[in-house]
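Q: no sequence for this one, just the structure:
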């Protein structure tokens, strides 16, 4: 069975590495985290992950929502947004991105994160 690959997009390195460790402990393959929306688009295009865990506020010119819209042009991948400010994502944004989208509020505990991932990708 194919191992589930997750692209982690987070501009705070400590949060990114902590999340990576949690997800790997749960059996997921986690690509090395990227910190910008531009890197997220490029990495999604080259690696075609099974799920993207995307912070909304990122370093660089492209935020998480803009990156998700670009990614959806070539890859219909589930995207879980993580943000400290859930008001940044409107219901209209979620409609545009489709059913395979959810928003988690920081700080996200490991159990809530895993449950959210399993809504889109059942455990192996």
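A: All right, it came through fine. Fair warning: this is a prediction, and the values are worked out from it, not measured in the lab.

Q: contacts and neighbour counts: CA atoms only from here.
A: Will do.

Q: show the contacting residues for the closest residue in space to residue 34 that isn't next to it in sequence.
A: Leaving out its chain neighbours, the residue that sits closest to residue 34 by Cα to Cα, 6 or more residues apart in numbering is residue 9, at 5.0 Å. Residue 9 is in contact with 16, 33, 34, 35, 36, 37, 40, 52, 53, 54, 55, counting by Cα atoms under 8 Å, 6 or more residues apart in numbering.

Q: you'd agree the second one is up against residue 16?
A: If I follow you right, that is residue 33. Yes - counting by Cα atoms under 8 Å, residue 33 touches residue 16, with 6.3 Å between them.

Q: any idea which helix is longest in the chain?
A: helix 13-25 (DSSP state H).

Q: and the helix or strand following it, what other elements does it pack with?
A: Later in the chain than helix 13-25, the nearest helix or strand by DSSP states H and E is strand 29-30. Packed against strand 29-30 by the contact rule (3 or more Cα pairs under 8 Å, 6 or more residues apart in numbering; DSSP states H and E) you find strand 5-9, helix 13-25.

Q: another one to put next to it:
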């Protein structure tokens, strides 16, 4: 496999990480693009990021840490489940150390070991452990909200209900189909949605979410065994995407991040 092919395989996941870190597909992609442009202009850096996923994320981290990327406006079509929450996110960023969020995302959403995350962040594994704990404490101080779960597998739905409740949020309902999701939301609008893609009656969780977003902007986390259906680059992609089978810590992180960048409140 060529170097270009190796990098291309990792790009959807780097873009996912960048979106979760910045809260926007547009801003995340801007940082990823800046990383690739820097590599193309520096043969030594290009050789480095071709060595593997850790090296690619480390290069991205250096670009992110400098902050020397021009701000961009939101996509015309908006992010799926991400919304345009840049101003609110920046207000919250003043109270949460960016490296803490990086450590949390790297070790949960991106599933790096503490040693790998330490290499990416140019620190020690012990410091990564401390930053993860601090990030959880800072982010979970955010306002709780009402949650709608769109999931057709009863055991997974029950697992998500328990996880959401343990975090202090209230589950307003669980839906196994697109129509059920709309019925529940119409009666009690949620402040956060957890959604599968393929539902019980053959309907689509993606379509259900797009229906809900017509009522107003709210954070959405897709939890699916088919992430490739959303990581195509052909349409606005979800800011928060968790792959099944999932670790509860990964979902917990995604919820914290989604509420960090979203409103975290019911729409009514």
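A: That came through, no problem. This one's a predicted model, so the numbers in the text were calculated from it and none came from an experiment.

Q: map residue 157 of structure 2 onto structure 1.
A: Aligned counterpart of residue 157 of structure 2 in structure 1: residue 16 (TM-score structural alignment).

Q: identify the residue spatially nearest to that match, adjacent ones excluded.
A: In space, residue 16 of structure 1 is closest to residue 10, 5.6 Å off (Cα to Cα, 6+ apart).

Q: follow-up on the earlier one: packing partners of the longest helix of structure 1?
A: Looks like helix 13-25 of structure 1 contacts strand 5-9, strand 29-30 (3+ Cα pairs under 8 Å, 6+ apart).

Q: count of neighbours near the match of residue 157 of structure 2?
A: 19 (other Cα atoms under 10 Å).

Q: how near is it to residue 78 of structure 1?
A: 19 Å (Cα to Cα, to the nearest Å).

Q: residue 107 of structure 1 now?
A: Taking Cα to Cα, one finds residue 107 of structure 1 at 20 Å from residue 78 of structure 1.

Q: over to residue 110 of structure 1?
A: Per Cα to Cα, residue 110 of structure 1 is found 18 Å from residue 78 of structure 1.

Q: ok, which of the helices and strands packed on strand 29-30 of structure 1 comes nearest residue 87 of structure 1?
A: strand 5-9 (19.2 Å; Cα to Cα).

Q: next, the mean deviation of the closest one compared to structure 2.
A: With mean Cα distance after the TM-score superposition for structure 1, strand 5-9 of structure 1 departs from structure 2 by a mean of 0.6 Å once superposed.

Q: what angle sits between that strand and helix 13-25?
A: 170 degrees (axes from the mean of the first three to the mean of the last three Cα atoms, to 10 degrees).

Q: buried stuff in strand 5-9 of structure 1?
A: Of the residues in strand 5-9 of structure 1, 5, 6, 7, 8, 9 count as buried by neighbour count, 16 or more other Cα atoms under 10 Å.

Q: burial of the counterpart of residue 215 of structure 2 in structure 1, as a residue count?
A: The alignment partner of residue 215 of structure 2 in structure 1, by TM-score structural alignment, is residue 74. Residue 74 of structure 1 has 12 neighbouring residues, counting by other Cα under 10 Å.

Q: now the closest residue to residue 22 of structure 2 other than its chain neighbours: which helix or strand?
A: What sits nearest to residue 22 of structure 2 in space, not counting adjacent residues and going by Cα to Cα, 6+ apart, is residue 28, at 5.8 Å. Residue 28 of structure 2 belongs to helix 25-40 when elements are defined using DSSP H and E.

Q: residue 115 of structure 2 - nearest residue in space that isn't next to it in sequence?
A: Residue 115 of structure 2 sits nearest to residue 125 (Cα to Cα, 6+ apart), 5.2 Å away.

Q: could you measure from the one you found over to residue 134 of structure 2?
A: 14 Å.

Q: same question, residue 101 of structure 2
A: Residue 101 of structure 2 is 9 Å from residue 134 of structure 2, by Cα to Cα.

Q: quick one: the helices in structure 1?
A: Listed in chain order, the helices of structure 1 (DSSP H) span 13-25, 37-47, 64-71, 91-97, 110-120.

Q: most packed of those helices?
A: Most buried of the helices of structure 1, by mean neighbour count (mean count of other Cα atoms under 10 Å): helix 64-71, with a mean of 21.

Q: ok, back up a step: who's more crowded, residue 107 and residue 78 of structure 1?
A: Taking neighbours as other Cα under 10 Å, residue 107 of structure 1 and residue 78 compare with residue 78 leading, 24 against 10.

Q: circling back to that earlier point, isn't the residue nearest to residue 22 of structure 2 right up against residue 13?
A: No - using Cα under 8 Å, residue 28 of structure 2 makes no contact with residue 13, being 11.4 Å away.
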